[in-house]
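Chemist: Test case, fold it:
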Amino acid sequence: MNITTKKVCYTALLMAVTFIMISVVKIPIPNGYIHLGDAAVFLCGFILGPVYGTIAAVIGAGAADYFAGFGAYIIPTMLAKGVMAYLTGYFLRGNPGRQKEITVMVIAGVIMTLIYYVSEIILYGSFVSPLVNIPFNALQAIVGIVISMLLFRPLTQFRIES
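Modeler: Next up, the predicted model:
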């Protein structure tokens, strides 16, 4: 793996973008908030590829949870956002087309929702109480997909193939 200054700078930049999109734009819900960070996570994978995209998404999202006071969610968030960025980076190499982009991001969003559900089962000790968060996590993924689809084409020139 060839580490270049450009890759390091883009990784740091997208790490910061992920952190800001999660930390600044918040729509409150009963057990936390909905944010625009999923779009940034998808962009991490799309622009940086599976390895560097995952690093940027994991650190940016984990730091956002840490500084927001959601310490119990740091590991689930890092796992969920890491999987989302990795899948996006791995399957959307080259010029995949809109249908493949949407399919990969929908699958990543479903996996993210499942990771949070299982994590909340462990945190709350109940299979039922975490069900209330499934629609909010799904909505967050959908918003991320829509925003990403708007940004993929204009940002294609900045992609780093890994």
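
Chemist: From now on I want contacts and neighbour counts done on CA atoms only, so please keep to that.
Modeler: Noted.

Chemist: can you pull the contacts of the residue nearest the centre of the chain?
Modeler: Residue closest to the average C-alpha location in the chain (CA atoms, centre = their mean): residue 41, at 3.2 Å. The contact partners of residue 41, by CA atoms under 8 Å, 6 or more residues apart in numbering, come to 18, 53, 57, 81, 84, 85.

Chemist: gap between it and residue 119?
Modeler: 19 Å (CA to CA, to the nearest Å).

Chemist: what does residue 3 give?
Modeler: 34 Å.

Chemist: Now show me the structure for the sequence below, then we'll compare the two:
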Amino acid sequence: MRRKRTILLAYGGLCAALIALLTAFVRLPAPMLKGYAHLGDLGILFCSMLLGPFCAVPAAAGSALADVLATYPLYAPFTLAIKALMGFWMGKRIVRQRFSLRNLLTLILNAVWMVGAYFLTDALLFGMEAAIGSFFGNLVQGIALVVGGMVLIPLVSSLPPEAFRRIPR
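Modeler: Model prediction:
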């Protein structure tokens, strides 16, 4: 039991680092969004396929750390909660299959959650005008999660089961 916990914590730390890197440093410039898009949500999806519901911890830690590193520390506490729930839900619901309606619905619900939660965050922090202004960018990020997820899930699912044997779920 103790060994499983140690392995899970080690993979969790690696996943948190991966998510932070994909969010803060792998930026896809998007001038029409007045900023950038990132691959952090796909990192959360990948880690949720490895760790299951425990992915809530690295998803929250990695994403909040990325906010601090990317000079958005005001968002860090909100991101912590938003991404923790995303990691938990994806880890609980995503199954390693080529395609499933369950996976598609899970990705869509996570995208809707993310867009809605960041809309409320922006409204709380900066007012309704700012929330409306950032809605499109968050929507694009959510669509990227769904589309990228439907590509990533079959890729990870095609790996042999031995690749996941040592990771406790």
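
Chemist: Provide the secondary structure category for the residue nearest to the centre of the first structure.
Modeler: At residue 41 of the first structure the chain is in helix, as set by DSSP: H, G, I helix; E, B strand; the rest coil.

Chemist: Residue 71 of the second structure too?
Modeler: Taking three-state DSSP as the rule, one finds residue 71 of the second structure in the coil state.

Chemist: For the second structure, just list every one of the helices.
Modeler: With DSSP state H, the ranges of helices along the second structure come out as 2-24, 40-51, 56-69, 76-93, 101-126, 128-157.

Chemist: What's residue 44 of the first structure aligned with over in the second structure?
Modeler: Structural alignment (TM-score structural alignment) places residue 44 of the first structure against residue 47 in the second structure.

Chemist: My guess is its match contacts residue 15. True?
Modeler: Yes - using CA atoms under 8 Å, residue 47 of the second structure is in contact with residue 15, at 6.0 Å.

Chemist: What lies in contact with stretch 133-141 of the first structure?
Modeler: 29, 31, 34, 35, 36, 38, 106, 109, 110, 112, 113, 117.

Chemist: Let's see that with 7 Å instead.
Modeler: For stretch 133-141 of the first structure, contacts defined as CA atoms under 7 Å, 6 or more residues apart in numbering pick out 34, 35, 38, 109, 113.

Chemist: Which one (most neighbours) among the contacts of residue 41 of the first structure?
Modeler: Neighbour counts for the contacts of residue 41 of the first structure, by other CA atoms under 10 Å, peak at residue 57, which reaches 36 neighbours.

Chemist: For residue 77 of the first structure, see how far away that one is.
Modeler: Counting by CA to CA, the gap from residue 57 of the first structure to residue 77 of the first structure is 10 Å.

Chemist: What of residue 26 of the first structure?
Modeler: The span separating residue 26 of the first structure from residue 77 of the first structure equals 16 Å under the rule CA to CA.

Chemist: Which of the two has more residues huddled nearby?
Modeler: Counted by other CA under 10 Å, residue 26 of the first structure and residue 77 do not tie: residue 77 has more neighbours, with 25 against 14.

Chemist: For the more buried one, which non-adjacent residue is spatially closest?
Modeler: Closest residue to residue 77 of the first structure apart from its sequence neighbours, by CA to CA, 6 or more residues apart in numbering: residue 62 at 6.2 Å.
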